[in-house]
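>>> just coords:
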């Protein structure tokens, strides 16, 4: 079993590309960066040499990895993971209030129907948002 302890990235070594299995990261001379010989991506060394970050990306967030000595592990941003649940809670509250004020209850039911319907719809919409952002 391989160690999962994060190792410092040696700027003179080459590593497997975290994006593709067959590519190799080769050091770019006179920089603290690597280039993949297969996918042509550039990766910059960050956080005192323990993290590489993809420089040019089409993703809305920067992708980063840590080297364990045998493989790359995704480095999660603590800022993004801390604010995501708060953002979901705020969206849930706003959706709940919006749906509560706009839903019309049938004649035979009371305000309880509106509250339950707004709650269920809000939960479904937030769940769909969470599932979409998970990827």
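Thanks, I have the structure now. Source: prediction; values computed, not measured.

>>> please count neighbours and contacts with C-alpha atoms only from this point.
OK.

>>> for residue 97, give its distance to residue 67.
According to CA to CA, to the nearest Å, residue 97 stands 46 Å off from residue 67.

>>> just residue 36 next, same as before
As defined by CA to CA, residue 36 lies at a distance of 15 Å from residue 67.

>>> neighbour-wise, which of residue 97 and residue 67 wins?
Under the criterion of other CA atoms under 10 Å, the comparison of residue 97 against residue 67 puts residue 67 first, with 22 against 15.

>>> am I right that the more buried one is in contact with residue 2?
No: under the criterion of CA atoms under 8 Å, residue 67 makes no contact with residue 2, lying 12.0 Å away.

>>> structure B:
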């Protein structure tokens, strides 16, 4: 079974591109960066030398990969970089507790359909944005 531990990235070696299957990452002269020959993306080696990070593009998310010796694996993203689940959770909590209070509905069987409707209406735009911008 291949090792899943991240290995140090050698700037003098070629690697497969993490974005495309056929692309190859090759070292860029006089830099600590790798460039893909197919997708023209540039990747910078992180400080510890065990991961590469895609240079900023139009996307607000930084994409980062670790090399395990055989293939790239997506590095764990931080909470601030994946704000969509946190935002959806906050909206749901606010809608579930705030909406019945504002509408004057008691927390009982009569409030359940209104709460479900409010949760669906609040999460539908977030779901549409997530589906539109995911890769």
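Everything's here; your move. Note that the structure is a prediction, hence the values are computed from the model and not measured.

>>> after superposition, what is the TM-score?
The TM-score (TM-score structural alignment, normalised by the length of the first structure) is 0.76; 130 aligned residues with a CA RMSD of 3.0 Å.

>>> tell me what whatever helix or strand residue 122 of the second structure lives in is packed against?
In the assignment (DSSP states H and E), residue 122 of the second structure maps to helix 112-133. Judged by 3 or more CA pairs under 8 Å, 6 or more residues apart in numbering; DSSP states H and E, helix 112-133 of the second structure is in contact with helix 83-103.

>>> show me the contact partners of the helix holding residue 122 of the second structure.
84, 88, 91, 92, 95, 96, 99, 100 (CA atoms under 8 Å, 6 or more residues apart in numbering).

>>> which of these are buried?
Buried members of the contacts of helix 112-133 of the second structure, counted by 16 or more other CA atoms under 10 Å: 88, 91, 92, 95, 96, 99, 100.

>>> okay if I get those as a markdown table plus distance to residue 59 of the second structure?
Shown next, in a markdown table, are those (distance: CA to CA, whole Å):
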| residue | distance to residue 59 of the second structure |
| --- | --- |
| 88 | 20 |
| 91 | 23 |
| 92 | 26 |
| 95 | 29 |
| 96 | 32 |
| 99 | 34 |
| 100 | 37 |
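
>>> for those, which one is nearest residue 26 of the second structure?
residue 88 (39.7 Å; CA to CA).

>>> quick one: map that closest one onto the first structure.
When the first structure is aligned by TM-score structural alignment, residue 88 of the second structure is paired with residue 88.

>>> that match - nearest residue in space that isn't next to it in sequence?
residue 126 (6.6 Å; CA to CA, 6 or more residues apart in numbering).

>>> same deal with residue 113 of the first structure?
Counting by CA to CA, 6+ apart, residue 113 of the first structure lies nearest to residue 105, which is 6.5 Å off, once chain neighbours are set aside.

>>> hang on, that neighbour packs against residue 111?
Yes: between residue 105 of the first structure and residue 111 there is a contact at 7.1 Å, judged by CA under 8 Å.
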